[in-house]
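Novice: Quick one: sequence plus predicted model below, questions after.
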Amino acid sequence: MSAHIEPVAITQTVLDACEHLDTASLSDALDSLGINGGLPGIVSQVPGTRCVGVAFTVQYEAVDTPTAFKGAANYIDHVPCGAVIVSSNAGRHDCTVWGDIMTHFALANGIKGTVIDGVARDIDTVIRCNYPLFSRGRFMQSAKNRAQLKAVQVPVVIDGVTVRPGDLLVCDGSGCVVIPQQLAAEVVRRAQAVEQTERSIIEAISTGSTLENARSTYRYDQPWLTDAEKVSVGERP
């Protein structure tokens, strides 16, 4: 039996900080805590876009018998402003769970972006709208009589990574990373340190340092350490 995890609200300070952090740094920060938060194979469908927000999860399942249209997208009426929709369609490539109507609704209601374990359609429209959409690919075929809504706001598992309602999602050109809500503040702190370490290394090699020396000087083996922590570690016998 899995342990119950109490939800923790992600602060606006953390959300604002993530607007200035890339997924690579956040992934490195998660690695330092022994957590795998990357979603393999889910990539941006709209170049140049990114999104930051709390997860609103949606779970689909295969239709067992063809039935009348059930309006499986109507859940979106209940997605709060500022959320990132995480839609689990079991990685299916044969039917879509996102298109132009939902894109327009999301933009009109302050939804930050959409992450799909599956495919999306109407991509030309999504690109024109510059809406942050991340999925396994593109395919025009409808989900009608192929997939149906199973549940919302439940944990979903994508390639072994569990996404819980309220977890932090950050997506950019390198992909999508899931940050457990209980660890969001610490992950952000470490990611900021990672980016500072990398800036220091880049500055050093730009002024003539070898890569080996720069990485050694700025402790690239543990880039999530702050400058003070690096000094402390270096002084240990």
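Specialist: Structure received. Please read all numbers here as calculations on a predicted model, not as lab measurements.

Novice: For the rest of this, base every contact and every neighbour count on C-alpha atoms.
Specialist: Noted.

Novice: The protein: strands as residue ranges?
Specialist: 43-44, 51-62, 83-88, 113-117, 119-120, 133-135, 137-138, 147-152, 156-158, 161-163, 168-172, 175-179 (DSSP state E).

Novice: can you list those strands in JSON lines and add distance to D31?
Specialist: Below are the strands of the chain laid out as JSON lines (distance: least, C-alpha to C-alpha, whole Å):
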{"stretch": "strand 43-44", "distance to D31": "20"}
{"stretch": "strand 51-62", "distance to D31": "20"}
{"stretch": "strand 83-88", "distance to D31": "22"}
{"stretch": "strand 113-117", "distance to D31": "22"}
{"stretch": "strand 119-120", "distance to D31": "28"}
{"stretch": "strand 133-135", "distance to D31": "22"}
{"stretch": "strand 137-138", "distance to D31": "27"}
{"stretch": "strand 147-152", "distance to D31": "29"}
{"stretch": "strand 156-158", "distance to D31": "18"}
{"stretch": "strand 161-163", "distance to D31": "14"}
{"stretch": "strand 168-172", "distance to D31": "16"}
{"stretch": "strand 175-179", "distance to D31": "11"}
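
Novice: Including distance to L107 and mean neighbour count, could the ones you listed go into CSV?
Specialist: As requested, the strands of the chain are exported to CSV (distance: least, C-alpha to C-alpha, whole Å; neighbours: other C-alpha atoms under 10 Å):
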stretch, distance to L107, mean neighbour count
strand 43-44, 17, 22
strand 51-62, 12, 23
strand 83-88, 11, 26
strand 113-117, 9, 27
strand 119-120, 16, 27
strand 133-135, 12, 27
strand 137-138, 20, 20
strand 147-152, 20, 18
strand 156-158, 24, 19
strand 161-163, 23, 20
strand 168-172, 17, 27
strand 175-179, 20, 26
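
Novice: among the ones you listed, which is nearest E186?
Specialist: strand 175-179 (10.2 Å; C-alpha to C-alpha).

Novice: quick revisit: which one of the strands of the chain lies nearest to Q196?
Specialist: Nearest to Q196 among the strands of the chain is strand 168-172 (19.0 Å), distances taken as C-alpha to C-alpha.

Novice: Structure two is appended below for comparative analysis:
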Amino acid sequence: MTTANEPIDLDDLSRTTYSAVFSDVCDAAGFREQTLEPGLRLQAGRSGVLVGWARTAVSRPVTQIPERPYGGEIDFIDSLNPGDVAIVDCSGRPAAAWGELFSTASVGRGARGAVIDGYVRDIDKIDALGRFPVYGRGSRPTDSLGRVSIQERDIPVCVYGHTIHPGDLVICDRDGVTCVPRAFALEIAEKAREKATTENAARELLLQGGYLRDVWEKYRVL
């Protein structure tokens, strides 16, 4: 089991692994429902593999501007730590729950990206940051103020059909998102590195003209 004192090199995982290999390793470990349902896409920021620790929040519908505008959002984003990925459930109402300044503040806190079950805005300005990927259902210019607000954080949240707990390891790329329970993150990460290395060797053999059946027999990956 992983403890808070056992480090994981998130940058190395971003370079050497990807969501599908983590999903395969989770399957082999008996965790067979660890991917988010289709529907999310990279909306803004750099492409590649995003790996980090889940920080969760729920943005619920409201009917008027709160007494403290953006108060829940400010508290949540100001609480982010290096290595965090913001996971926000904003499925209750179709306003934009994430934008440029939220992303900019998150970069300043050392967070690595965001996964929004809802909509995003300020796409070009988030792109200009160059290093903060934001995943969501789509984009919409409608502001969240007086429509939705973050009312809970650091609790289990259900996004894209899967419950993510605070501190889970999330791996996001163009295939989608795989989520690994924190208690097993170190073990799963090590095996994901090993499997990715094996798949690289299998790929080289195939490019050299090797038969798929022989690659399967030798490496047991496809």
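Specialist: Structure received. This one's a predicted model, so the numbers in the text were calculated from it and none came from an experiment.

Novice: How alike are these chains, TM-score-wise?
Specialist: Once the chains are laid over each other, their TM-score by TM-score structural alignment, normalised by the length of the second structure reads 0.86; 214 aligned residues with a C-alpha RMSD of 2.2 Å.

Novice: Of the strands of the first structure, which is nearest G71 of the first structure?
Specialist: Closest approach to G71 of the first structure among the strands of the first structure (C-alpha to C-alpha): strand 147-152, 8.6 Å.

Novice: ok now the closest one, how far from the chain's centre?
Specialist: Computed by C-alpha atoms, centre = their mean, to the nearest Å, the chain-centroid distance of strand 147-152 of the first structure equals 21 Å.

Novice: how much does that strand stray from the second structure?
Specialist: Following the fit onto the second structure, the mean deviation recorded for strand 147-152 of the first structure is 1.3 Å by mean C-alpha distance after the TM-score superposition for the first structure.

Novice: how far off strand 51-62 does that strand point, in degrees?
Specialist: Counting by axes from the mean of the first three to the mean of the last three C-alpha atoms, to 10 degrees, strand 147-152 of the first structure lies at 120 degrees to strand 51-62.

Novice: Show me the helices in the first structure, by range?
Specialist: Taking DSSP state H, the helices of the first structure run over residues 12-18, 23-32, 100-108, 123-129, 184-206, 211-217, 227-235.

Novice: From what I see, S135 of the first structure and A120 are in contact.
Specialist: Yes - at 6.9 Å, S135 of the first structure counts as touching A120 under the criterion of C-alpha atoms under 8 Å.

Novice: which residues do the two both contact?
Specialist: Residues touching both S135 of the first structure and A120 by C-alpha atoms under 8 Å, 6 or more residues apart in numbering: none at all.

Novice: tell me the most buried of the helices of the first structure?
Specialist: helix 23-32 (a mean of 22; mean count of other C-alpha atoms under 10 Å).

Novice: helices or strands next to it in the packing?
Specialist: strand 168-172, strand 175-179, helix 184-206 (3 or more C-alpha pairs under 8 Å, 6 or more residues apart in numbering; DSSP states H and E).

Novice: so how far is the first one off the chain centroid?
Specialist: A distance of 3 Å separates the C-alpha centroid of strand 168-172 of the first structure from that of its chain, computed with C-alpha atoms, centre = their mean.

Novice: Would you tell me which of the strands of the first structure gets closest to A72 of the first structure?
Specialist: Per C-alpha to C-alpha, nearest to A72 of the first structure of the strands of the first structure: strand 147-152, 5.2 Å.

Novice: give me the stretch of the second structure that the closest one matches.
Specialist: Mapped onto the second structure using TM-score structural alignment, strand 147-152 of the first structure spans residues 148-153.

Novice: what does the matching stretch rub up against?
Specialist: Counting by C-alpha under 8 Å, 6+ apart, 55-62, 70-73, 76, 90, 93, 95, 97 sit against stretch 148-153 of the second structure.

Novice: returning to what we had before: pipe the helices and strands packed on helix 23-32 of the first structure into JSON lines and attach distance to V8 of the first structure per row.
Specialist: Shown next, in JSON lines, are these (distance: least, C-alpha to C-alpha, whole Å):
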{"stretch": "strand 168-172", "distance to V8 of the first structure": "11"}
{"stretch": "strand 175-179", "distance to V8 of the first structure": "12"}
{"stretch": "helix 184-206", "distance to V8 of the first structure": "9"}
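
Novice: Go through the ones you listed and name the closest to V79 of the first structure.
Specialist: strand 168-172 (14.9 Å).

Novice: which one in the first structure is aligned with T178 of the second structure?
Specialist: T178 of the second structure maps onto V177 in the first structure, by TM-score structural alignment.

Novice: Would you mind measuring from its match to D122 of the first structure?
Specialist: 25 Å (C-alpha to C-alpha, to the nearest Å).

Novice: same thing with V152 of the first structure?
Specialist: Look at V152 of the first structure and D122 of the first structure: by C-alpha to C-alpha, they are 23 Å apart.

Novice: Likewise for G53 of the first structure?
Specialist: G53 of the first structure is 23 Å from D122 of the first structure, by C-alpha to C-alpha.

Novice: For D167 of the first structure, give me its contacts.
Specialist: Contacts of D167 of the first structure (C-alpha under 8 Å, 6+ apart): V54, A55, V178, I179, P180, Q181.

Novice: gap between L30 of the first structure and M102 of the first structure?
Specialist: Taking C-alpha to C-alpha, one finds L30 of the first structure at 32 Å from M102 of the first structure.

Novice: Equivalent analysis for T207 of the first structure, please.
Specialist: Using C-alpha to C-alpha, T207 of the first structure is found at 49 Å from M102 of the first structure.
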